[in-house]
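> Next comes the sequence, and after it the predicted model I'd like to discuss.
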Amino acid sequence: MTQTQRNPGQWPDETRLAAWMQENVAGFQGPVALSKFEGGQSNPTFRVDAASGRYVLRRKPLGPVLPSAHAVDREFRVLEAMRKGGVPVADVHALCQDSNVIGSDFYVMDFVDGRVFWDPRLPDMSRDERAAVFASMNSTIAQIHSLDPDAIGLSDFGRKEDYLKRQIARWTRQYEAARTGPNPAMEGLMKWLPEHVPAEHPVRVVHGDYRLDNVLIHPAEPRIVAVLDWELSTLGNPIADFAYHMLSWHFSAALFRGMAGEDLAALGIPDERQYLEQYLASTGLDAPGDWEFYIILSMFRIASILQGIARRSQDGSAANADAAEIGAKAVPISELAWGLVRARND
């Protein structure tokens, strides 16, 4: 869904944007009309309707942002590489890092027609359609994790060593930079995680935020036509990336876009073990020795991300009006992760 009510703090200047696209996007013909995509808390995203067709613009938010966040230049680069590797993504046209155009970095890509679903239970689909969507999600992330970063021009897209340790350190820093109040569970996780890091898996490109609402489903068929929102992508441990994707199996619908407690077999959705085994068979990766560590790390990570949203809401720079409500979920998610840790010690 899109909305046309303008937020002067984030809405691009259409005249300057059209002039830039005329110079940088092949075949472009103006004028342009913008509408903002609803949902999401990261980079404000707009549909651009022009005489030459439909495009999508993703921009870095204005105002204070956390270190290393909202890197649209990296997102642009990985989209180019994924397209070459055969992963379903939108074609990108041009990147702008001149803040004089619309006030912050942005890039323009093709508009891909498709459906976005937020509820992983997919209540409007049949059992067979749900099964097909989950099979498509599984095979698509397996395809991403099967690519050799060197072969697609991403050998320098990130450091290749100690990914798990660096993730713990990064999200600890992000949380501390966005702290808005006490959270004993996060304090416990920041101490426990570095003490229980398992051996690394082979380095692959990791999406960083792969979940149902970050893929486009074909308008009429139960399959993925484009993977979205690559701003957190880097080189790293594919098992960690897959575990983050599988948080839907651990979160309830009320907590955060999950399906814990649902009758998955009746819905046509594979259970956690089945889904993991399918992925391992597709990628050829070894099964993790401590799968639960990856789930705990993933919960810690999303809690840190949500804490960043909470802080941006407090500072007035959040992309969406519901940022405070979304950000508040950092506390119960971190408590769920800490509960898993405590259960291991009982």
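Cool, the structure landed.
> C-alpha from now on. contacts and neighbour counts both.
Will do.
> Residue nearest the middle of the protein, spatially speaking?
By Cα atoms, centre = their mean, the chain has its centre lying nearest to residue 209, at 2.6 Å.
> and it, that one's in a helix?
No: per DSSP: H, G, I helix; E, B strand; the rest coil, residue 209 lies outside any helix segment and is coil.
> residues contacting it?
229-230, 232-233, 241, 244-245 (Cα atoms under 8 Å, 6 or more residues apart in numbering).
> Keep only those of those residues that are in helices.
Taking DSSP state H, the ones among the contacts of residue 209 that sit in helices are 241, 244-245.
> Off-centre distance for the longest helix seen in the chain?
Scanning the chain for the longest helix, with DSSP H as the assignment, gives helix 291-315. How far helix 291-315 lies from its chain's middle: 12 Å, per Cα atoms, centre = their mean, to the nearest Å.
> Take this one as well and set it beside the first:
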Amino acid sequence: HAVDPDAVGLGDFGRPEGFLDRQLRRWGKQLDASRNRELAGIDELHAALGRALPASPAPTVVHGDYRLDNVLLGPDDRIRAVLDWEMSTLGDPLTDLGLLVMYSSDLGLPRSPVSTTSGAPGHPSPAELIERYAARSGRDTSALSWYTAFAWFKLAVILEGIHYRYTLGQTVGAGFDRIGDLVPVFIEHGRTTLQEG
């Protein structure tokens, strides 16, 4: 996020204007494409996110799936490489931070097929991540509850898609039979997070 896109030849890498609105619409369409059961609260969460859309800071290169699983650490526990750039574009950098915070939050579900880094030895808490990011970037993180709620929504949609494919017999393997049970948990975390903001 500290890299000037123009300075590295990425000035035309994406369309940052209207980025959050497009993201919200895209994930709403994804939800509609895999809608096969009643999901209490998901439409309300989607609508509430749309009503509370924050003003984006200056655009940066956005990873799109930034989490501990997509970085390589050196022996000194410093990040040496960031992997999985296929969702990257120019957009709102706080979407990356919101996703990282979401993945660093406690699901409250032992033995979940989707894990977070909550409580992992040495991993900063969500509050520490936000504080460090704000200090290093100088960006205003006061609206971060929206970005984190959006991350919960986005993952709920992804998990519902996996669940839908599982019900059709298109996704097999250990843990996929429990993915559907997680969707309401992600929806509730999203709603709670947005209300706390």
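Everything's here; your move. Remember, predicted model here, so these are calculated numbers, not experimental data.
> ok so, going back, make TSV from the contacts of residue 209 of structure 1 and add distance to residue 333 of structure 1 and neighbour count to it.
What follows is those, written out as TSV (distance: Cα to Cα, whole Å; neighbours: other Cα atoms under 10 Å):
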residue	distance to residue 333 of structure 1	neighbour count
229	22	22
230	23	22
232	20	17
233	22	21
241	18	22
244	13	23
245	15	21
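> Could I get the full set of helices for the stretch 101-250 of structure 1?
Secondary structure of the stretch 101-250 of structure 1 (DSSP state H, counting those that start in this stretch): helices located at 127-146, 163-178, 184-192, 238-245.
> Could you list every helix and strand that the first one packs against?
Meaning helix 127-146 of structure 1. Helix 127-146 of structure 1 sits against strand 204-206, strand 224-227, helix 264-267, helix 272-283, with contacts defined as 3 or more Cα pairs under 8 Å, 6 or more residues apart in numbering; DSSP states H and E.
> residue range for the second one in structure 2?
The alignment of strand 224-227 of structure 1 onto structure 2 (TM-score structural alignment) covers residues 79-82.
> Next: the first one.
Taken onto structure 2 by TM-score structural alignment, strand 204-206 of structure 1 occupies residues 60-62 there.
> in the superposed pair, what's the mean gap between that stretch and structure 1?
Following the fit onto structure 1, the mean deviation recorded for stretch 60-62 of structure 2 is 0.9 Å by mean Cα distance after the TM-score superposition for structure 1.
> Quick one: closest of the helices and strands packed on helix 127-146 of structure 1 to residue 58 of structure 1.
Nearest to residue 58 of structure 1 among these is strand 224-227; the distance by Cα to Cα comes to 14.3 Å.
> and that closest one, how far from structure 2 on average?
Mean for strand 224-227 of structure 1 is 2.6 Å (mean Cα distance after the TM-score superposition for structure 1).
> Tell me the helices and strands packed up against that strand.
helix 127-146, strand 215-217.
> what about 7 Å?
strand 215-217 (3 or more Cα pairs under 7 Å, 6 or more residues apart in numbering; DSSP states H and E).
> distance from the strand it packs on to structure 2 after superposition?
Strand 215-217 of structure 1 sits 2.3 Å off on average (mean Cα distance after the TM-score superposition for structure 1).
> Remind me what that strand packs against, helices and strands.
Contact analysis of strand 215-217 of structure 1 by 3+ Cα pairs under 7 Å, 6+ apart lists strand 224-227 as its packing neighbours.
> Can you report how many residues neighbour residue 53 of structure 2?
For residue 53 of structure 2, the number of neighbouring residues by other Cα atoms under 10 Å comes to 15.
> That one and residue 46 of structure 2, how far apart?
As for residue 53 of structure 2, its distance to residue 46 of structure 2 is 11 Å (criterion: Cα to Cα, to the nearest Å).
> And residue 36 of structure 1, how close does it get to residue 108 of structure 1?
On the measure of Cα to Cα, residue 36 of structure 1 and residue 108 of structure 1 end up 14 Å apart.
> follow-up on the earlier one: which of the helices of the stretch 101-250 of structure 1 sits most buried?
When you average the neighbours per residue for each of the helices of the stretch 101-250 of structure 1 (mean count of other Cα atoms under 10 Å), helix 238-245 leads with a mean of 24.
> contacting residues around the following helix or strand past it?
Next helix or strand after helix 238-245 of structure 1 toward the C-terminus (DSSP states H and E): helix 253-256. Residues from elsewhere that reach helix 253-256 of structure 1 (Cα atoms under 7 Å, 6 or more residues apart in numbering): residue 259.
> on that earlier part again, give me the more crowded residue out of residue 36 and residue 108 of structure 1.
The residue with more neighbours, out of residue 36 of structure 1 and residue 108, is residue 108; 25 against 22, by other Cα under 10 Å.
> So what does the more buried one match up with in structure 2?
Using TM-score structural alignment, residue 108 of structure 1 has no partner in structure 2.
> now the helices of the stretch 101-250 of structure 1 in JSON lines, with distance to residue 14 of structure 1?
Output for the helices of the stretch 101-250 of structure 1, formatted as JSON lines (distance: least, Cα to Cα, whole Å):
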{"stretch": "helix 127-146", "distance to residue 14 of structure 1": "35"}
{"stretch": "helix 163-178", "distance to residue 14 of structure 1": "33"}
{"stretch": "helix 184-192", "distance to residue 14 of structure 1": "43"}
{"stretch": "helix 238-245", "distance to residue 14 of structure 1": "36"}
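> What is the nearest of the ones in helices among the contacts of residue 209 of structure 1 to residue 332 of structure 1?
When these are compared for distance to residue 332 of structure 1 (Cα to Cα), residue 244 wins out at 16.6 Å.
> which ones are touching the corresponding residue of structure 1 for residue 152 of structure 2?
Under the alignment (TM-score structural alignment), residue 152 of structure 2 pairs with residue 299 in structure 1. Residue 299 of structure 1 makes contact with 333-334, 337, according to Cα under 7 Å, 6+ apart.
> Can you show me which of the residues you listed carry over to structure 2?
Among the contacts of residue 299 of structure 1, the contacts conserved in structure 2 (both residues aligned by TM-score structural alignment, their matches' Cα atoms under 7 Å) are 333-334, 337.
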